[in-house]
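Participant: Mind looking at a prediction? Sequence and model below.
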Amino acid sequence: MEHVNSYYAASANRHEPWPQLTEDIRCDVCVVGGGYTGLSTALFLVEAGFDVVLLEASRIGFGASGRNGGQIVNSYSRDIDVIEARYGQDTARMLGSMMFEGGDIIRSRIEQYGIDCDFRPGGIFAALNSRQLHELENQKANWERYGHRQLELLDERQVREEIGTEAYVGALLDHRGGHIHPLNLALGEAEAIRKLGGRIFEQSAVTHIQYGDPAVAKTAGGSVTANFLVLAGNAYLGNLEPKLAAKAMPCGTQIVTTEPLSEEQTASLIPRHYCVEDCNYLLDYYRLTGDNRLLYGGGVVYGARDPDDIERLVMPKLLKTFPQLKGVKVDYRWSGNFLLTLSRLPQFGRLEPNVYYMQGYSGHGVTCTHLAGRLLSEVLKGQAERFDAFARLPHLPFFGGRRFQVPFTAMGAVYYSLRDKLGV
């Protein structure tokens, strides 16, 4: 399969394609999945001297890594105060020490390998009511306790200077956040793997895994025998490993991208080119692209069904935020899946002593996937403490099993959406 018809695919950097696997080969580590989790893992490992093979069922960045909103959002989908309350101070200290590491890894990758991906610093969390603004005040205090000092609270007047809308009563500006062209970041990381001697195969879906020492990943055209196997397919892993499919639920999100806007228009919308997400449970997110389009996303489709009319779903949200854009043309519209867990925290672990998995970033995948790759490389180098801090978290199934996980989760979303509308 090729990339979906998105703005990212249309503006992707030119690159040499990767071959399809057509033979039986061996390596130290076989990584299954060519999104950020797999790419980050493979890059850290080839840097450490491992012989790595990465297998991608479609194209590099085909899934969420090449379709997402492109925002570098720090922390996890559950913030550190929730982690403290649920799992205790020791777990919170360990996870808290890693909250901002993923974004730092992305910036260092861009600089080290000269990746052209339209990086712009700065991200805004925008509050629609006083309750959300109070939560942002708590978030700022929590993040500062764990060493993040590049945060700035904005009042109603200040947020209107940064975003050309009357929708928000305040905001939190994270100078350590930012945004990128996500597909070009993925392609740049894949090129770095290639240059360092790692082997990447596209259009090479794994059809069967033979566990053992070594493990074997089989495709339609060949196989990879490896000392270690890493499952990094996330929302696009399918039923390759049923034990993982039962622990999380794919969810869809939708994005539109406008025609190029004038310099006058972009200056009136987001003059400093920060990315923005609001604080609703089913949040909206948006930013300006490198060629001055407004990229706007929002909503969740539980169970990862593709909606019939993406533009009809997203444009009312866009125009509610920016009514001055009435009549603007939409050039691209697409959807993509992320993987949701019941706890909203990522799931890392081992299926066998030499088989690892990382999945379920619950909407915070851009940064946490990059952290995941570093942690897995640490494990294979003999330092498992940080990986195991995540692996010890309970990986709970959704209520009602796979048959009822969608309706039960949707019912919960309706409740929280009503709370957002009422501001309580």
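Facilitator: Received the coordinates, thanks.
Participant: can we go C-alpha only for contacts and neighbour counts from here?
Facilitator: Fine.
Participant: can you give me the helices for this structure?
Facilitator: 7-10, 36-47, 80-87, 89-96, 101-113, 130-145, 156-162, 182-195, 242-245, 263-269, 310-321, 365-380, 385-391, 401-422 (DSSP state H).
Participant: which one of these lies closest to residue 332?
Facilitator: Evaluated over the helices of the chain, closeness to residue 332 peaks at helix 7-10, with 5.7 Å, by CA to CA.
Participant: alright, now check it against this:
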Amino acid sequence: MANTPYPESYYAASANGAPPRPALQDDVETDVCVIGAGYTGLSSALFLLENGFRVTVLEAAKVGFGASGRNGGQIVNSYSRDIDVIERSVGPKQAQLLGQMAFEGGRIIRERVAKYNIQCDLKDGGVFAAITAKQMGHLESQKRLWERFGHTQLELLDQRRIREVVACDQYVGGMLDMSGGHIHPLNLVLGEAAAVESLGGIIHEQSPAVRIERGANPVVHTPQGKVRAKFIIVAGNAYIGNLVPELAAKSMPCGTQVIATEPLGDELAKRLLPQDYCVEDCNYLLDYYRLSADKRLIFGGGVVYGARDPANIEAIIRPKMLKAFPQLKDVKIDYAWTGNFLLTLSRLPQVGRLGDNIYYSQGCSGHGVTYTHLAGKVLAEALRGQAERFDAFADLPHYPFPGGQLLRTPFAALGAWYYGLRDKFGY
């Protein structure tokens, strides 16, 4: 049987040790079968195990193989579309409930790290950086919006203040969110997997779900075994393929690229990001960056629609890094990698149930680190019969991409080109 390793990345090279997790080779029974050992799946598994469920997790490759182990490592609150957009779409009552949950994911991460002693280089503080006066005005509105929903750990940064937190000349201001922050994403998911196993959960790696047998007692088939369960949670996101065709029709895998420099040394790292906050700009096609624990700059950006792997990631991302930090022109790039996230047309997550016993969450649209941890809690609540928060997500409207799977990639790329022009000319 094929053994799929982690792709080469800084995270894989610096990952904490993990035990072998053999592929499923038997027929087993459990209360809940979770498909996907990323943040969504493991967050669901942890909440379920803490409430007395038996849980088996199936992972096609290795724990955190997908976006959970390859992302920028930034803890960013809310959703890819903010609460005001949701409010205009669904009305104030549903938006109120979703708004109350918008800042919960980061708290769940911190609770998990503390409770299970997860070593993932957690740092507090995230900056939204404005390149134009219009973007700064948006941040001022965003601060008022978030404070309306009880989120108060925010500070607007004028041009002088933002120079104190990031040595980049292109920003006119920004907003600091002290409940944001950053982590080593693969070590976080590995720590969560260990927590699942400490509570009696079973994780099988190299065990892709190849077919779901639906019905009153659903069965998940793998190449060498099967899991009979009372409930199934589909948590594969951009790596689920066509396992559930009705979900694939309403989403599109997209790739984002990340590089990691050689270690910069304490002095240069301190000059670039004196408080060790993470940063993302306010463009539609945004750039994001932070320091690693060993003082590398991890810099990401760009989107490849349809999730193709670019031939030269460094050629795409290094110019973006040098635009922000020209002082790094002689710095070597040690790692370059790509990872896929799942985009929805609304850019809001898709949550729901197929039949009576197959639950799913997908489509974080690039905002997944915090949302996936919240999603696990919401899915676990639904399986326990507490569906109010689940229903608030499930009732969000979602639509298939125009033109179906054949045309969704060029249409999305055309839209991104348009918004990229708007970013470029400051609209």
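Facilitator: Cool, the structure landed. This structure is a prediction, so every number in the text was calculated from the model and none was measured.
Participant: Do you know the score for how well these two fit?
Facilitator: Taking TM-score structural alignment, normalised by the length of the first structure as the basis, the two superposed chains have a TM-score of 0.99; 424 aligned residues with a CA RMSD of 0.6 Å.
Participant: quick revisit: just say which of the helices of the first structure is most tucked in.
Facilitator: Of all these, helix 36-47 carries the top mean neighbour count, a mean of 27, counting by mean count of other CA atoms under 10 Å.
Participant: what's the angle between that helix and helix 101-113?
Facilitator: 50 degrees (axes from the mean of the first three to the mean of the last three CA atoms, to 10 degrees).
Participant: Check the mean deviation of helix 36-47 of the first structure from the second structure.
Facilitator: Here helix 36-47 of the first structure, set against the second structure after superposition, deviates by a mean of 0.5 Å using mean CA distance after the TM-score superposition for the first structure.
Participant: Give the aligned range of that helix in the second structure.
Facilitator: Using TM-score structural alignment, helix 36-47 of the first structure corresponds to residues 39-50 of the second structure.
Participant: Could you do stretch 212-229 of the first structure as well?
Facilitator: Counting by TM-score structural alignment, stretch 212-229 of the first structure corresponds to residues 215-232.
Participant: Now the matching stretch: buried residues?
Facilitator: For stretch 215-232 of the second structure, the neighbour count (16 or more other CA atoms under 10 Å) marks 218, 219, 220, 221, 222, 226, 227, 228, 229, 230, 231, 232 as buried.
Participant: show me what contacts the third one?
Facilitator: Contacts were defined as CA atoms under 8 Å, 6 or more residues apart in numbering; by that measure residue 220 of the second structure touches 33, 209, 210, 211, 212, 213, 226, 227, 228.
Participant: Likewise for the first one?
Facilitator: Residues counted as contacts of residue 218 of the second structure (CA under 8 Å, 6+ apart) are 212, 228, 229, 230, 231, 232, 357.
Participant: cool, and the fifth one?
Facilitator: Shown here is residue 222 of the second structure, whose contacts under the criterion CA under 8 Å, 6+ apart are 24, 207, 208, 209, 210, 211.
Participant: what's the neighbour count on the counterpart of residue 57 of the first structure in the second structure?
Facilitator: By TM-score structural alignment, residue 57 of the first structure lines up with residue 60 in the second structure. When neighbours are defined as other CA atoms under 10 Å, residue 60 of the second structure has 24 of them.
Participant: Tell me how far residue 71 of the first structure lies from residue 275 of the first structure.
Facilitator: 7 Å (CA to CA, to the nearest Å).
Participant: Find residues that contact each of the two.
Facilitator: 123, 178, 179.
Participant: Give me the aligned partner of the first one over in the second structure.
Facilitator: Taking TM-score structural alignment as the criterion, the aligned counterpart of residue 123 of the first structure in the second structure is residue 126.
Participant: what number of residues lie near that match?
Facilitator: 25.
Participant: Likewise for residue 275 of the first structure?
Facilitator: Counted with other CA under 10 Å, residue 275 of the first structure comes out at 30.
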